[in-house]
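Colleague: quick check, what structure comes out for this input:
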Amino acid sequence: MKRRILIYTIFWLSCFFGIQEGTAQLTFASVYRPQDGGSSQESATSIIGLLKKLELTYRTTFVYQKELLENKTFSGPVNENDKLEQILERVLTPANLRFRKLKGGGYTILPRKSPKNQPAETELLKTSINQLPEPETDKVLAMNTLASRVNMQSFSTTKPADILIKGKVTESEKGEPIPGASIVLKGATKGTNTDANGAYSIAVPNENAVLVFSFVGFEKQEITVGNRTQVNVALKNDLKELNEVVVVGFGTQKKINATGAISTIGTKELIQSPVANISNSLVGRLPGLFATQSGGEPGNDGSKIRIRGVGTFSGSTDPLTLVDGIQVDNYNNIDPNEIESVTILKDASSTAVYGIRGANGVLIITTKRGKVGPPKVSYTFNQGFNSFTDLRQMMNSGDYATHFNDAIKADAYVTGTVYVPKYTDQDIELYRNGQDPVFHPNVNWFDVMFKKVSKQSQHNVNISGGQNKVRYFVSAGYFSQEGLFKDTKDVVDAFSPQSLFQRYNLRSNFNFDVTSRLRMTLDLSSQTEARSGNNGSSTERVVGDIARASPLSTPGVVDGKVVNILTGSQNNPYASLLYPNLAGGLKRSYRNYLNGNFRLDYDLGSLIDGLSVHGNVAMQTYNDQQIVNTKTLITYLAVKLPDGTINYVPSTTEAQFGFNQTGTYNRRITAEAGIDYKRNFGAHNVTGLLLYNQQKTFDPSLAFLVPKGYQSFVGRATYDYKGRYLAEVNVGYNGTENFAPGKRFGFFPAYSLGWVASQEPFFPKAGFVTFLKVRGSYGEVGNDNIGGTRFLYRETSYSSVANIYYFGNVGSTYSGFAGIREGATGNPDVTWERAVKQNIGLELWMWKDKIKFTADVFNENRSDILATPQTISSIVGLSQPASNLGKMENKGYEGDITYTDKVGSLGYRISANFSFARNKVLFRDEVPNQYPYQNRTGQRLGQNFGLIAEGLYNTWEEVNASNRPVYSYQNNKVQPGDIKYKDYNGDGVINNFDAVPIGYSNLPEKTFGASIGLTFKGFDLSVLFQGVGNVSHYYTRFQRGTGYGQAPPEGSPNYMNESWTQERYDAGLPIQFPRFSVNSNPNGEGSSYWLADASYVRIKNAEIGYRLTEGLLKKLHISACRIYVNANNLYTWKHMYPGIDPENTATGDTNTEPYPLVRTINTGINLSF
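Modeller: Purely as a prediction, here's the structure:
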C-alpha cells in the first residue's frame, strides 16, 4: 500500500509541476501488469486484455480511462508480428477509439469523437491515473526514470524500458566471428563493440530502432530491430577496401592491418596515360615517388624513379624492382594492360626482408590474374600523335649576323683592336631577303630537322576467366612509336635516321587448384623490342648539333647534296644526323626478354591449422642482337665561280658498304621456399613467414665469369588484437659473393607498431572520424649496389699503360715508354651500405569514409657509403682502394588525401599528394677547402655552387668605381654589359674562392600531384596535375647562347635578342642577358645568373571518355564499350627560358642535349565481350 501511494504521489506531482510550466513530466516507477488469468473483463477478447499482452510483447505502456474501455471487445485474429500501430488501428477503430503516441514513449487511448460532456484529454489522463488498478508486487515491471512531458494539447508517459538486443557479428564467407565490430544506434551516438567471440549486447528504445553494423574492410549493414531481441549479422567483405592490393615483401597484407609505409596504384590510373612505359605512368600519382623524365626518344623515354629522394652519393639510387615477386632489371617493357597494381615500399618495416637490396625502397608490380567466371575478352586500341612539348625558337640569320657584329664591337675594348664588322650591311640584307640561299642561308634547324607530328599506336587483347579448378589470364600486346626526326632518305641517298620503337608483349598467368590443398601457379611472359635509328652519333649528340648550329653556317641540303660553304670543321646537322664519321649507318636492335615462374602452395591445415608451405622457381633470359649497316656520307663544298654559277665539289669519297652484327645475353634463376602461418585465436590474430631465397645471374660480361648471386633468409611475424593493436617484426639475413668471406652476410631487422584508435570502445561510433590508425616503424636495411666494380676486397690486376716510364734528360729531350703498373689495392673490410630508417604514419578516414588522408614523417641515416679516399696524397703511388667512409641523412614528410562523393548522377573524386625529402652529406672524405663554405660535406647532394650575380654593370662609372672588386678573369677586363659578381669573402678579388652554394640541388626536394575525376551517367573526365619544387639547373652553353667564340659560329636562341647593348640600355628596353661577346669574357662563369629555378607544374594527363548504354550494348552484342580521348604532357607552367623543358634539362657545357619531351594526343576504344 505504501509503495502504491508513493508511485501515485510521484506521478501526480510530476503532472502538477509540468502543467504549471506548460508541460507535464511524469514517470511511472512501476506499471500494473495483470496475469493472463485475470478477471473476465480482461479476457482474451477484451481490448484491455489485449493491451496488457501488447505491453509485454512490444515493451511499451498504454494510458487510458478504465470506464472508456470497459465492455469493449474486438473480434478477429491479431498477428503480433505486425507493427504495433497497425494492430492498434485495427482493434480500436471498430470500438470508436483512437490512440496517440506519447513523446516520451507509450500510447494513450482516447475516444474517437468526444461528446460535449466528455472531459478534456488532460482530465481523462488524470482520471485514468486515479483509476489505475492496484498493482500486485509480482506483477510490476521496473521502468526508467523521469522522462516525459505533457501539456494541454499533448502529454506523454514515461519512456518504457529499453529493449535489450543481443547477437553475434560474423564474416559472411567463412562464418568466423569479427571482434571489435562496431554497432551504433542510428541517429544517436550510442554504440558498442563486439567481444573476442563477435558477441554484443545493446539496449534500444523501441522496435523501430535501427542498428548500424560496421567494421573496417566490410560493408555496412543497417537492420531494424522490430520485435526481435536476438539479431545476428553476417558482414560481407567490402571488396573495394580488402582487394585494394597491398603487397609487402614476399607476400600480401590487408591494408587495414599494415604497419609499414606503403602506397599503391591500380590499373585504371596506369592506363590513363598514353605512354610507352610504366615509369611515366606513375609520375604524380603516389606520395614518396620522385620521378624525372630526362628524354623523349622512342624506346628510351622512361623516367628515373627514386623513392623518398636520394640517400647515398655512391652507386645506384634505383629501387629494387619486382614483378610478381621476381626481381627484374627492366620493368618499362611491360604492357600497362597486363598490370593489376603497382606498390612502393618505403620504410624499413616494408623493405627489411630484402636486406642488402632494400635501402633505396622497393617497387612491386603485380600482374592480372584470372577469376572464376565465363571467359571475358577485352580489346584495347589507341592511336596517338606526338609533338614536342617545347622547342627553342632560334635567331634568324639577319639578327645573328647583326649581333655577331655587336659582339666584335663590344670586344674591341678587351682586344684593343679597331672594330671591323664581320658581316657587311649587304650580307645582312641578303640573309634577310633570302636571295642567296646557298652562300647567305637562313636556316631554322629545328624546323628543318624535326617534323611537327609523329604517330604511335597500341593494341592489346586479353582473355580471362576460369572455373573452380583452373583460372587464367592471357594477354597479347603491340606498341609502336615513331621519332620526330624528319625522314631524310628522300632528301639524300642515305639510310633513314628516323627513330622507331616497336614492342611485342605476351603473357599467360595460370592458377590451378590441383586438390583442395595443393595449388599451382604458372606464369609465362615475353617482351620483344625492335629499335632502329642513327648509329653514328647518340641521339643526344644529334640534338646538341641541331641546337648549336647557326642559321648561316650551311645551307644544309641542296639538290640532294649535303653542302658546306666553309672549309674545315663544319657543324652541319645533316651530316651529324646521318653519318658524322665513317662509323655511321643504320642500327637495328632486337631485344628479347623471356620470363617463367612456377609455384606450388600446399595447405598443411590438416596437421596444424593455418600452416602452409610454398616453393617456386623462376628463370629470366635476355638476348640483344644489333645489326649495323654503314656507308660513307658524301658531302660537298659549294664554290662560286667567276661567272656566278655554283660548283659543288665532293669533300669525301664513297666507301664500301659495311655490315656488322653483335649480340649479348644473360640469364637469371631465382629459387624460393617458404613456410606461412596464419591463425586466429579469438580476438588474437597472428601470421608468420619463414623463407629462403636464392638468386644467380649468369652473364659473360661479369668479372672473372663468376655468376652474381644472392642468398636470403627471411622472417616475418605479425600480431593484432581485435584489429586494434598491431605489431610486426621483419628480419632479413642476406648475403652476396661480392664481399670478402666474413663480410658477405648481414642481419637487417625492422620493427613496427600500429594502433587503430577507431576500434577502441571509447571512440565515437557515429562521429566525423570513421577510421584512425597511427603506426610507426624502425629498422635497418642495406645496399650492395655500390657501383660496377666487383670483388673490391681483391687487389686489381696489373695494367699496361702508355707513356708511364720516361727516359732522357728533364728539360731537354726525353721520351715516354709503355709499362706495367699495379692497380688498386684490395680492401677486405669493404661491405654494403647500411641505412637506419624511422617512420611515423597516420591514416584517417572521415565523413562516412568520403575523405581519406594519409601522412608520414620519415628519417634515414645512411652509413658505410662506398667512396675512394681523397685525403691520402697521390705521392703514395697507388690507386686507393674503395672504403666504407661516407655518411648521409635523408628526411622529410609526405601525405595524400582523397575526397570521393556522389550527387545524383554526378560522381566525383578529388585527390592530392605531396612529398618533401631533403638530404645532407654528413661526411665525405674530401680535402678541406680553404673556405669551409666550399666543402661538399654538410651540403645537399647535387648542391649547385657558383658566384653570386648582383645584376649587370650598365655604365662606365660603375665599372671604374674605386670599390669595384678586381676580376681575376680575363685580366680584369670588365665593361658595361658584364655581370656584376659579389665578393663573398671580402678580399677585393672576384675568383673561385667566391663560389658558394647557390639555389637548390639539381635533385628536386618537393614533388606533388593532384587529380580530379568526374563521372556523369556514361561520361567520365579526369585531369592530373604534377610538379616539382626546390630544384635548380644550370643553363647549358647552348641554352644561354654564349657560343659566339666558337669556330665555326654557333647558333643562339631567339630570346638572346634581349641581350645588353648600349642602345637597348639607353632606350630603356628590357634586358635579360649580358652583352654579346666573341672572345673570352667573365660572363660565362658559373653563377646565379645562369642558375634557373627548375620547378614547374604540368598538366600531366587529361582524359574524357564515354561508356555506351546497356541498350546499345545489347544491340551490338558486347558487354562493355568505352571510347576516350586523352593527352599527356599537355601544358606546363615554368620559370625557365622559352623552349626549355625544366624536366628535360642537360647538365654542364657538353655538346649534347637530351631528346625533347613529347606531348601525346591519343584516341582509343576499350571493348569487352
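Colleague: every contact and neighbour count from this point should use C-alpha atoms.
Modeller: OK.
Colleague: for Phe914, see how far away the residue nearest the centre of the chain is.
Modeller: Centroid check for the chain by CA atoms, centre = their mean gives Leu286 as the closest residue, at 2.0 Å. For Leu286, the distance to Phe914 equals 9 Å [CA to CA, to the nearest Å].
Colleague: any residues in contact with both of these two?
Modeller: Gly1009 (CA atoms under 8 Å, 6 or more residues apart in numbering).
Colleague: follow-up on the earlier one: surely the residue nearest to the centre of the chain touches Ile262?
Modeller: No: using CA atoms under 8 Å, Leu286 is not in contact with Ile262; the gap is 9.8 Å.
Colleague: tally up the residues packed near Ala1102, please.
Modeller: 22 (other CA atoms under 10 Å).
Colleague: kindly apply the preceding question to Asp318 instead.
Modeller: Neighbour tally, Asp318, other CA under 10 Å: 17.
Colleague: that one falls within a helix, correct?
Modeller: No: remark: Asp318 does not belong to a helix; assigned using DSSP: H, G, I helix; E, B strand; the rest coil, it is coil.
Colleague: in contact with it, which residues are there?
Modeller: Asp318 touches Lys304, Ile305, Arg306, Asn360, counting by CA under 8 Å, 6+ apart.
Colleague: out of these, which is nearest to Thr424?
Modeller: Lys304 (49.4 Å; CA to CA).
Colleague: skip ahead from the helix or strand containing that closest one and say which helix or strand is next.
Modeller: Using DSSP states H and E, the element containing Lys304 is strand 303-307. Counting by DSSP H and E, the next helix or strand C-terminal to strand 303-307 is strand 320-323.
Colleague: residues making contact with that following strand?
Modeller: For strand 320-323, using CA under 8 Å, 6+ apart, the contacting residues are 327-329, 331, 357-358, 360-367.
Colleague: one more, for comparison:
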Amino acid sequence: MKNNYWKPGFLSGTVGVSVAHIWAAWALAGTTLAGPGELPAGLTPSSTTTISAPTLPTHNGPAERVAVTVTGQITDETGSGLPGASVVIKGTTNGTTTDANGSYSLSLPTGNETLVISYIGYLSQEIPASGRSRIDVKLVSDSKALNEVVVVGYGTQKRSDLTGSVGSVKSAELLDRPAINVEQSLQGRIAGVNVAINSGRPGGNSNIRIRGYSSINATNNPLYVVDGIIWAAGIDALNPADIENIDVLKDASATAIYGTRGANGVILVTTKRGRKGGTISYDTYVSSATLARKRDVLNAREFLALEDQAYQNVAKFDPAGWASGKYASKDPRIKRTALIGKLFDANLNPLYDVDWQNEITRNAISQNHNLSFTGGGDQTTFGLFLNYNDNQGIIRNTYLKRYTGRLVMDSQLKPWVKVGATLNYSNSDERRGDEGVGGNNIPRMMIEMVPIVPIRYPDGSYGRRQDYPDMESGDNPVALSNEDKRMYKKQVFGANAYADFTLMPGLNFRTTLGANLASQYNPFSETNLVQLTRPFRGYAEIWSYDTKFLQWQNYLTYNKQINANNSLNVVAGVELQKYNYLQWFSGVESLPDNYYEYYNLGVSGNPLPPSSSYNAYQMASYFARANYNYRDKILLTATGRFDGSSRFGANNKFAFFPSAAVAWRLSQEEFLKGSTVISDLKVRASYGLTGNSEINSYQSQANLSTNVSVIGGTRAPGTVIGTLANPNLRWEKTAQYDLGVSMSLLKGRIGIDADVYLKQTRDLLLSAPVPLSSGYASIYKNIGSMENRGLELSLNTVNIDNQTISWSTNFNISFLRNRVTALGDANDDIFPNPYFLNNTNILRVGESVGSFYGLVRTGTWGSAEADEAARYGRRPGDLKFQDLNNDGQINDQDRAITGKGIPTGYGTLSNTVRVKGFDLTLDLQYSYGNDILNLTHHSALDRTGQANSYGEVLNGWTPENQNTMIAQARPSYVYYDSKIDSYKVEDGSFLRGRNLVLGYTLPSELVQRWKLSRLRAYVSAQNFFVLTKYSGYDPEVSTYGDAFAQGIQFFDYPKSRVFTAGLNISL
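Modeller: Reported below is the predicted structural model:
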C-alpha cells in the first residue's frame, strides 16, 4: 500500500522525531525518493533529527509532481570553476556538463533526485537535491589522482606519478582559442616545443621542433600518435575541434617506448569520445583577414627616376664606352617613346601606377563550422563529429576548403571486455599561389612586377612585365592568380578498432588495429593567357600520390598494489607496421584550348615523359615499461624497445632502445607534509636512448639508374648501379639526459616546471667520399654527431580568484644551444645543397646546424678609397666586402658564418581574466637570438633595371651619400653584384601579439529557457601586432623545409591579421 499524501498541518511546527520512526514511515510510504527500506543519505536508525517545516496550503488531492530547475557552479578546492564537469541525475542518463565558468543548469522531474557530480582527477560526489533550486559543489582532488590524467605511450598515468618530461594541452584551452590545424593548437603552449608557422597561406607549412634538432639528413619532425595509432597521413587532416587533449613527450624516459620513432619527440593526440547521456554542440566562427604588413616598393615615378639615374651612372662606370656611344641604344627614353599611347603619354609620363600588393591581396572572409552529437548509456557510448572549414587566403583565388567527419563508438560488452572503433575522414581542396620561387610565384611577382604596366589593357588583355623592354621574365600576379590553377586535392581515411580484455584483476590485454590511407591529387593548368618561359603556351600536369600505413599492436598491462607502500605497473607488447607510397606524374604542353585545363590531357599532341616512384618499409617491435611507486614519493620507471626495420643495412636491421628514470616527491616526506606553502614538490632525473629511422627506404642498398652509352656510333640505353650499397648502415641514435623539478605552491595557485637537458645524437647519416677507384664519389655512412643543450621553464599562477573575478597567468621560456660535434674523421666542413645562387649554409663542427655562410659586407667603396678599391677590381659606389684572409682578393675563402636560423630563446606569456560571464585572454609570443637570411634582397635590391625594387634602393650610393650599405644604382648589364653576404642576414627576434580573445558566456538560467546548456559568444584578433627589426613581411619564416632552412626566406606567402567572431553552443 502506498500513501503519497501530504496531511495539512503535519510537521507544521518544529518537532523532534526519532529517525527510527521516520524510517518506518518512509518504508510504509514507499516513497519514490528512495527504495523501500532505504534511508536518505546521512541518516541512521539510531539518530534523531529536528525537522522544521513551513505552513503549507491545504491540498485535498494527490501531490502533483512539478519539474524543478536546479542551477549552480562546480568548483575546485580553490574556488575556480571546472569547465566540462558532469552533472547527472543518479540512475539515469539525463544530465549536463558545466560551461567555461563551471556553471550548470539542469531540469529535475520532481526536485528531489540525487545529483552525481564528477570530473577527471577529482572525487565524485552524490548530492540530494532536496527541492533546492541552487546547488554549488566544491570538488576535492582524488587521493588516488592528485593531478590530471596524462596520456603516455601505450597507457595513461597521473601527472603526479610521471618521471618523464610531458607537456599537456587540454580541450578547454583549445576551445577558447580556435585553430585550423594541430600545429596552431600547439604553438606557444608547451615549453621546449617550438612551433614555427612559416607561411600565411591557408594550410601553409609549419615546423615543429621538440628540444632542437636531432638529424641532418633524416627528419626532425616529431612522431604523431592519434588515439594510440601512428598518424602517417598528415596531421593537417585532423580537425582540432575534435581533440580532447594533446600530450607531448619530450625526454627519452617518455619517448623511448617509441624507440626508433622517438628521437624528435612524440605528440600524443587524444580525440573526443562519446559520453553517457546526450549532448549536441555547435561551434562556428567567421573571420576577416588582411595583409598584416606591406613592403615599401617603388611607385611608377620612383621606378622610372631610378632607371634614369642608373643609366646616367654608366658614364662614370665606363667613361670610354659612354663616350663612344656604346650605351646610346640603352637610353630609357628610346623605349619609352616607342611605348607612347600604351604605357606613356606624349610627355613620357607613365599612364599607370599600379600598387601590386593592393591589387593581388584582399580582405579574405573565412568560416568554420563544427557540429557534434554524443550519447549512450551505461554500456555503450557513441559520438559523431563533423566539420566544414572554408579558409580563404589574402592572395586572390587562394583557399583551403576542408570537410572532416569522425565516428566513434565504445561498448562494454561484458564486465571483462570492452571494444571500440574510430572512423576518420577528411577531404581537402586547396588552391595555392606560392609554388616554387620563379616567375609563377605570386608573392614574388607582387613585389617585382613593375608599377608602370597595368593589370589589363583597355582591350582586356593582361599587362606583362616584359611589355616594358629589358625586364626579366615573370608575370602579372593578377594574371597568375586568375589563369594558373594549381590545386591540391587530398582525401584521408583513418580507422582503428580495439578490444580490451580483463584477464584477471589487475591484468588487461589490449589489441588495436589501425590504418591510415591517403590519396592526393595535385593537378595544375596554365592557360595560354599567361606568358612565362615555357616554349609552349597552354600547359597542364597531374601529380598523384597514394599512401598506406597499417599498424597492429598487442600489449598487456598489469597493475598490482603490492601492499600499502608499494605498487607496480607493467606494460609489455608487440607491434607491427607496414608502409607503402606510390607517386606518378603526367603532363602535356600546347593545349589546343584553355577550357581543357587538366581534365583531358589526351587532346594535346605534345605529352611530357611520364614518371613514377615507389617507396615501402616494414617494422617489427617489442616494447616494455615498468613503473614502481613507493609510498607515492619514490617513483622508478624503466623502458625498453627492440625495433627492427627494413630500411637499414643487412648487418643492422635491429636495435635496442632503453631508458630509465627516477623521481622523488619531497612533498610526501615528513619534513614537508603539512606545509602551507609547498603543496607538491617533485625532482626528476632520466636517461634514455631513442632512434631515427626516417630515412630513404633504400638508402642502405645499391640503387639502379638508367644510362645511355654510345656504342659504335649508336645510342644504347642500359641500366647501371647508381649508388653503392652499405650493409653496415645503422640507426641514428639520440641519447638524452634530463633533470627536472615540478612544484605546486599555495594549494595550486603557483605551478612551476623546470627542466635542463642534454640531447646528443650520434651516427648521423652523412655523405662520405670513397676512393675514386670504386667508380663512385660518395656513400652514405654513420659518421656525424650533434648535440642540443637546453633549459625549459613554465610558470602558471592564479593571481586572483574569488566569486567576482579570476586572473591566471601562464609563462614559458625555452633556451636552446645546438651545435655540430663531429663530421667524420677529418671534421671537414660540409656545404648542403644551395638554396639559391650559391651555398647559403654550412655544417661546421662547433657551430649550429644550418648556420648561414657568406661574405661580410662592410659598406660601399667611397671616392677617397678609389685606389684601394681598384686593387680588388672595384670602383667607388661598389659593394665593399671584408678580406678575411688578407690575400687581396674577395672570393669563397672570405666567407664566414653570418648568423643562424635557430632561436636562442623562445616562449609565450598568456593572461586570462574572467569577470562574471566575461573572459579575456591575451597571448604574447616571443623569439630572440635567431637570424633571417633574406634572399629577397637579391631580387629587389641587387637587380636595377630587371624588376621593381624595394624603396631601400633610394638610399643607394651617390657622391653625396657615400656612407651606405647599398651600391650605386647601375643597370644590370654593366653591374650585377648579388652574393650571399651578411647584409642579407637580419635579426629575426620578435614579440608578437598572437591572440586576443574577448568572450561572454550567458548565464545558465537564461540559456536554459532556450533549451540550451551553454552559449558563449566571442571576438578575437590574431597576429594583431609584431615588434621586430626584420624588414620583411614576418620574422617567423622558412621558405624551405629541411634542417638547414629555418630562417631562409625567399618570397613566402605573407602573414595576415585576422579578426574573428564566433559562437559556442551546447544543447
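Colleague: tm score of chain vs chain?
Modeller: Once the chains are laid over each other, their TM-score by TM-score structural alignment, normalised by the length of the second structure reads 0.76; 883 aligned residues with a CA RMSD of 3.8 Å.
Colleague: where in the second structure does the strand holding Lys304 of the first structure align, residue-wise?
Modeller: Using TM-score structural alignment, the residues of the second structure aligned to strand 303-307 of the first structure are 206-210.
Colleague: mean deviation (superposed) between that stretch and the first structure, please.
Modeller: Compared with the first structure after fitting, stretch 206-210 of the second structure has a mean deviation of 1.1 Å; criterion: mean CA distance after the TM-score superposition for the first structure.
Colleague: how far out from the middle of the chain is that stretch?
Modeller: Between the centre of stretch 206-210 of the second structure and the centre of its host chain there is 7 Å, according to CA atoms, centre = their mean, to the nearest Å.
Colleague: list the buried residues of it.
Modeller: For stretch 206-210 of the second structure, the neighbour count (16 or more other CA atoms under 10 Å) marks Ser206, Asn207, Ile208, Arg209, Ile210 as buried.
Colleague: is it true that the second one touches Gln187?
Modeller: In this case it means Asn207 of the second structure. No: at 10.4 Å, Asn207 of the second structure and Gln187 do not qualify as touching, with contact defined as CA under 8 Å.
Colleague: what residues are shared contacts of the two?
Modeller: With CA under 8 Å, 6+ apart as the test, Asn207 of the second structure and Gln187 both reach Asn194, Val195, Ala196.
Colleague: closest to Phe918 of the second structure among these?
Modeller: Val195 (29.4 Å).
Colleague: which residue is the nearest non-sequential neighbour of the closest one?
Modeller: Counting by CA to CA, 6 or more residues apart in numbering, the nearest residue to Val195 of the second structure once its immediate chain neighbours are dropped is Ile208, at 4.5 Å.
Colleague: next one: Ser1001 of the first structure
Modeller: Excluding the flanking residues, the one nearest Ser1001 of the first structure by CA to CA, 6+ apart is Gln943, at 4.0 Å.
Colleague: OK, contacts around the residue mapped onto the one you found from the second structure?
Modeller: Aligned by TM-score structural alignment, Gln943 of the first structure pairs with Ser851 of the second structure. Taking CA under 8 Å, 6+ apart, we find Ser851 of the second structure in contact with Asn841, Ile842, Leu843, Ile897, Thr898, Gly899, Lys900, Gly901, Phe1044.
Colleague: now tabulate the residues you listed in a markdown table and tack on secondary structure, distance to Thr1028 of the second structure and neighbour count.
Modeller: Listed next are the contacts of Ser851 of the second structure as a markdown table, based on DSSP: H, G, I helix; E, B strand; the rest coil; distance: CA to CA, whole Å; neighbours: other CA atoms under 10 Å:
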| residue | secondary structure | distance to Thr1028 of the second structure | neighbour count |
| --- | --- | --- | --- |
| Asn841 | strand | 24 | 27 |
| Ile842 | strand | 26 | 23 |
| Leu843 | strand | 28 | 25 |
| Ile897 | strand | 22 | 20 |
| Thr898 | strand | 19 | 22 |
| Gly899 | strand | 17 | 23 |
| Lys900 | coil | 17 | 28 |
| Gly901 | coil | 15 | 26 |
| Phe1044 | coil | 23 | 27 |
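Colleague: JSON lines for those, including distance to Ile932 of the second structure?
Modeller: What follows is these, written out as JSON lines (distance: CA to CA, whole Å):
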{"residue": "Asn841", "distance to Ile932 of the second structure": "12"}
{"residue": "Ile842", "distance to Ile932 of the second structure": "15"}
{"residue": "Leu843", "distance to Ile932 of the second structure": "17"}
{"residue": "Ile897", "distance to Ile932 of the second structure": "13"}
{"residue": "Thr898", "distance to Ile932 of the second structure": "10"}
{"residue": "Gly899", "distance to Ile932 of the second structure": "8"}
{"residue": "Lys900", "distance to Ile932 of the second structure": "8"}
{"residue": "Gly901", "distance to Ile932 of the second structure": "6"}
{"residue": "Phe1044", "distance to Ile932 of the second structure": "12"}
